[in-house]
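Chemist: no sequence for this one, just the structure:
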């Protein structure tokens, strides 16, 4: 029994059944199986499964300037696979939800954002600095606009990481509450048992969709950040 609804975010609560290291090992193994190359003439089952996911990222990058950045499409595809696996692994009962912690999401978003900033200033410092000041603004407003743009760019990795962690945390808290209500419903009427069980199953399916959507949004925002890269 959990002491409170936030106990699902404690990695030491469920180490006896599914250790955190085992979950990381299983996730990494699945990712390696999905991203491996295929040398067959016809597509294998793994290639057929991963092709729509890769095409989703490539299609999004084709709408942004990230298409001209070598290696970005491969990196975002790997992050997309990783987030999907980690988010879905967090839905397994009595497991540690890794993607609901800020240190994990920040470790993914901060290096990509920082590499885009460093690459942009290394490529063209003047064009990169020009992004801090919009065109057509009055002179007296320029210092405030520079300050606002600088702040908005600096907080991007924090908002990106908080968005994923907060959405996953909220979903797991709701699942914990519904699990408690379903457990207590076994001592009440049959109608309550059926109603709460069907509601819980429906929310689990909804949470699985949220896991996929949040992984896509995370990679989508990273691809949109590449529009500020100087070319």
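Modeler: Thanks, I have it. Just so it is clear, the model here is predicted, and its values are computed rather than measured. Residues are numbered from 1 along each chain as shown.

Chemist: okay, CA-based contacts and neighbour counts for the rest of this
Modeler: Will do.

Chemist: With the flanking residues excluded, which residue is spatially nearest to residue 196?
Modeler: residue 182 (5.8 Å; Cα to Cα, 6 or more residues apart in numbering).

Chemist: Using the three-state scheme, assign the one you found.
Modeler: Assigned with DSSP: H, G, I helix; E, B strand; the rest coil, residue 182 falls in the helix class.

Chemist: next one: residue 200
Modeler: Quick answer, by three-state DSSP: residue 200 is helix.

Chemist: burial of it, as a residue count?
Modeler: 19 (other Cα atoms under 10 Å).

Chemist: The one 10 residues further on too?
Modeler: A total of 17 residues lie near residue 210 under the criterion other Cα under 10 Å.

Chemist: Tell me the secondary structure of it, please.
Modeler: The three-state label given to residue 210 by three-state DSSP is helix.

Chemist: For the residue nearest to residue 196, give me its contacts.
Modeler: Neighbouring residues of residue 182 by Cα atoms under 8 Å, 6 or more residues apart in numbering: 193, 196, 197, 200.

Chemist: what about 10 Å?
Modeler: Neighbour list for residue 182: 176, 192, 193, 194, 195, 196, 197, 198, 199, 200 [criterion: Cα atoms under 10 Å, 6 or more residues apart in numbering].

Chemist: Got another one to weigh against that:
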């Protein structure tokens, strides 16, 4: 690597732009769920998806039936990519705004178009919270409009920044291994293992947060 941030450059590895193929590696694992006799991992994953379906259905409320599968698929895609990025020499696609904005912007834009075309009065009512004094209504409209417009950006930046931060910390600690004595190397190895466990938890939490926030944004336009 030429510098610390080269691990987030798709063309830095072997000078071949094949790092984005890690994004499609999740399709290798999908056929395992269609076995006639599922494995224990497949059964556990089915229970997790069922729990997510029930929770997303509760968040959407009176939404369209079957719309939760969009957000479950979104959760699965982000989770696979977050976990694949923890393996050595595997490119983390979710650490790039190119991918996170590609996921967040079309969903948010479709929600806005649907809401303003079909529920215009409901969308206008969202711009002014209940109980707002008349003098503050113009300011609240501006604030709510700005907060609505930056939603896809906050979704994308939150996911990418969390992935970049943990990977940079792991890289920084790993690069110091050759410059410290063996007595401290054991401590560094323990810290790396703890950070790897933390990054695994962050991978799950961030994919869940992305899917839940997208579900909440969709429930506001119905």
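Modeler: Done, it's in. None of these values were measured; they are calculated from a predicted model.

Chemist: quick revisit: what residue of the second structure matches up with the residue nearest to residue 196 of the first structure?
Modeler: Using TM-score structural alignment, the equivalent of residue 182 of the first structure in the second structure is residue 177.

Chemist: Please report how far the residue nearest to residue 196 of the first structure lies from residue 47 of the first structure.
Modeler: Distance check for residue 182 of the first structure against residue 47 of the first structure: by Cα to Cα, to the nearest Å, it reads 40 Å.

Chemist: Residue 225 of the first structure now?
Modeler: From residue 225 of the first structure to residue 47 of the first structure the distance is 29 Å (Cα to Cα).

Chemist: just checking, which of the contacts of residue 182 of the first structure belong to helices?
Modeler: Mapping the contacts of residue 182 of the first structure onto helices (DSSP state H) picks out 176, 192, 193, 194, 195, 196, 197, 198, 199, 200.

Chemist: which among those end up buried?
Modeler: In those, burial by neighbour count holds for 176, 192, 193, 196, 197, 200, counting by 16 or more other Cα atoms under 10 Å.

Chemist: give me the element the corresponding residue of the second structure for residue 111 of the first structure is part of.
Modeler: Residue 111 of the first structure maps onto residue 106 in the second structure, with residues paired by TM-score structural alignment. Using DSSP states H and E, residue 106 of the second structure sits within helix 97-118.

Chemist: For that helix, give me the average deviation versus the first structure.
Modeler: Helix 97-118 of the second structure, aligned to the first structure and superposed, deviates on average by 1.4 Å (mean Cα distance after the TM-score superposition for the first structure).

Chemist: Quick one: list the elements packing against that helix.
Modeler: On a contact count with 3 or more Cα pairs under 10 Å, 6 or more residues apart in numbering; DSSP states H and E, helix 97-118 of the second structure meets helix 68-84, helix 120-126, helix 137-149, helix 151-175, helix 182-219.

Chemist: Deepest-packed of the ones you listed, please.
Modeler: Mean neighbour count (mean count of other Cα atoms under 10 Å) peaks for helix 68-84 among these, with a mean of 20.

Chemist: tell me, it lands on which residues of the first structure?
Modeler: So helix 68-84 of the second structure sits over residues 73-89 in the first structure, by TM-score structural alignment.

Chemist: just to revisit the earlier point, looking at the contacts of residue 182 of the first structure, which is nearest residue 163 of the first structure?
Modeler: Nearest to residue 163 of the first structure among the contacts of residue 182 of the first structure: residue 176, at 20.1 Å, using Cα to Cα.

Chemist: residue contacts, the nearest residue to residue 179 of the first structure once chain neighbours are set aside?
Modeler: Nearest residue to residue 179 of the first structure, sequence neighbours excluded (Cα to Cα, 6+ apart): residue 200, at 7.6 Å. Listed by Cα under 10 Å, 6+ apart, the contact set of residue 200 of the first structure reads 174, 175, 177, 178, 179, 181, 182, 194, 206.

Chemist: Tell me the spacing between the aligned residue in the second structure for residue 200 of the first structure and residue 53 of the second structure.
Modeler: When the second structure is aligned by TM-score structural alignment, residue 200 of the first structure is paired with residue 192. Separation of residue 192 of the second structure from residue 53 of the second structure (Cα to Cα): 35 Å.
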